[in-house]
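1. Got a predicted structure plus its sequence, pasted below:
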Amino acid sequence: MNILDIINKFPNQESCIKFLEEIRWNNKPKCLFCFSEKVNSVLKESRYKCKKCHKSFSVTAQTIFHHTRVPLQKWFILIVLMANAKKKFIIISSFKRLKFTFSNCMKNDA
């Protein structure tokens, strides 16, 4: 897979979220706290709320994407670049080209 494939397959944040939900939960969200499958979708926030324990969660919770401020499409591009990189220099230059820094990847409350 290359960068153009990522851009075409994941044109926006919603398509990235749908992909993560498919691979993580097989499109059947499960509470990350009590593992109940009885959850409600909170569409505005791309989150779910458990009917059993009443906790809220998203598909990115407990993953490398948790608390990120960087769009998921950019993360997916970086992962492809890293997977295809043969040398460390390519990975470092990829971070710079995509303007990734630790501080811009994380929310202030993380």
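-> That came through, no problem.
2. rest of the way, CA atoms for contacts and neighbours
-> Will do.
3. Could you find the closest non-adjacent residue to the residue positioned nearest the centre of the chain?
-> With distances taken as Cα atoms, centre = their mean, Phe65 lies nearest the centre of the chain, 4.5 Å away. Take Phe65 and drop its neighbours on the chain: the residue closest to it by Cα to Cα, 6 or more residues apart in numbering is Leu72, 7.6 Å away.
4. before we move on, the earlier item: next, the residue nearest to the centre of the chain: secondary structure please.
-> Classification of Phe65 by DSSP: H, G, I helix; E, B strand; the rest coil places it in coil.
5. Just give the number of residues close to Asn27.
-> 12 (other Cα atoms under 10 Å).
6. what's the helix or strand for it?
-> Per DSSP states H and E: Asn27 is located in neither a helix nor a strand.
7. Helices of this structure, residue ranges please.
-> Counting by DSSP state H, the chain has these helices, from start to end: 3-9, 13-25, 72-84, 88-97, 102-105.
8. ranking the ones you listed by burial, who's on top?
-> helix 72-84 (a mean of 17; mean count of other Cα atoms under 10 Å).
9. ok, second structure coming up, stack it against the first:
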Amino acid sequence: MILLDAFGSESVAADLLQQVRWRDGVSCPRCRSDRTVRNGSYGHFQRYLCKDCDRTFNDKTGTIFAHSKIALRKWLFSIYAFSRFNTSLRQLQCQIEVTYKTIHRRVERFIVPSRSYEGRV
């Protein structure tokens, strides 16, 4: 099994998320506008301000990692180990020190695509 330390620090994980998420440029998750500016930081994450809707957001906003108290590097490690090495959720639970329920919910949100709301009124 690979070690969690292989994923570096939280700032390295935040940089990786930023590169993957905004590879086509930063856009507001609410109004989809590309008129955004940097607006400080929130922990290890870059904060942005949308010029159209005047909302702020960071790199985790609108992702499965949003509102999680668990470190991003632990989630990235879990997803990588689960998908690449078919690691059991019980093993991951011990490795990143969370409850089984927590890891099951996150991995399920990552693996199962969200249902579209088309056709609903």
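-> Yep, that arrived. Owing to the predicted nature of the structure, the values given are computational and were not obtained by experimental measurement.
10. Please state their TM-score.
-> Remark: TM-score between the superposed chains equals 0.72 [TM-score structural alignment, normalised by the length of structure 1]; 97 aligned residues with a Cα RMSD of 2.4 Å.
11. thinking again about what came up before, what's the closest of the helices of structure 1 to Val59 of structure 1?
-> Proximity to Val59 of structure 1, assessed across the helices of structure 1 by Cα to Cα, is greatest for helix 13-25 (6.0 Å).
12. so which of the helices of structure 1 gets nearest Ser58 of structure 1?
-> Proximity to Ser58 of structure 1 (Cα to Cα) singles out helix 13-25 among the helices of structure 1, at 9.2 Å.
13. okay, the closest one sits on what stretch of structure 2?
-> Per TM-score structural alignment, the counterpart of helix 13-25 of structure 1 in structure 2 is residues 10-22.
14. ok, now stretch 62-74 of structure 1?
-> Under TM-score structural alignment, the match for stretch 62-74 of structure 1 in structure 2 covers residues 62-74.
15. Contacts for that stretch, please.
-> Residues outside stretch 62-74 of structure 2 that contact it (Cα atoms under 8 Å, 6 or more residues apart in numbering) are 4, 7-10, 13-14, 29, 60, 75, 96, 106, 109-110.
16. Just name the closest of those residues to Cys53 of structure 2, please.
-> Pro29 (10.5 Å).
17. Tell me how many other residues crowd the closest one.
-> Neighbours of Pro29 of structure 2 under the rule other Cα under 10 Å: 17.
18. Could you do His66 of structure 1 as well?
-> By the criterion of other Cα under 10 Å, His66 of structure 1 has 15 neighbours.
19. what residues are up against Tyr42 of structure 2?
-> Here Tyr42 of structure 2 is in contact with Asn58 (criterion: Cα under 8 Å, 6+ apart).
20. Repeat that for Lys60 of structure 2.
-> Counted by Cα under 8 Å, 6+ apart, Lys60 of structure 2 has contacts 17, 45, 66.
21. Which residue, neighbours along the chain excluded, lies closest to Leu32 of structure 1?
-> Closest to Leu32 of structure 1 by Cα to Cα, 6+ apart is Phe57, at 7.1 Å.
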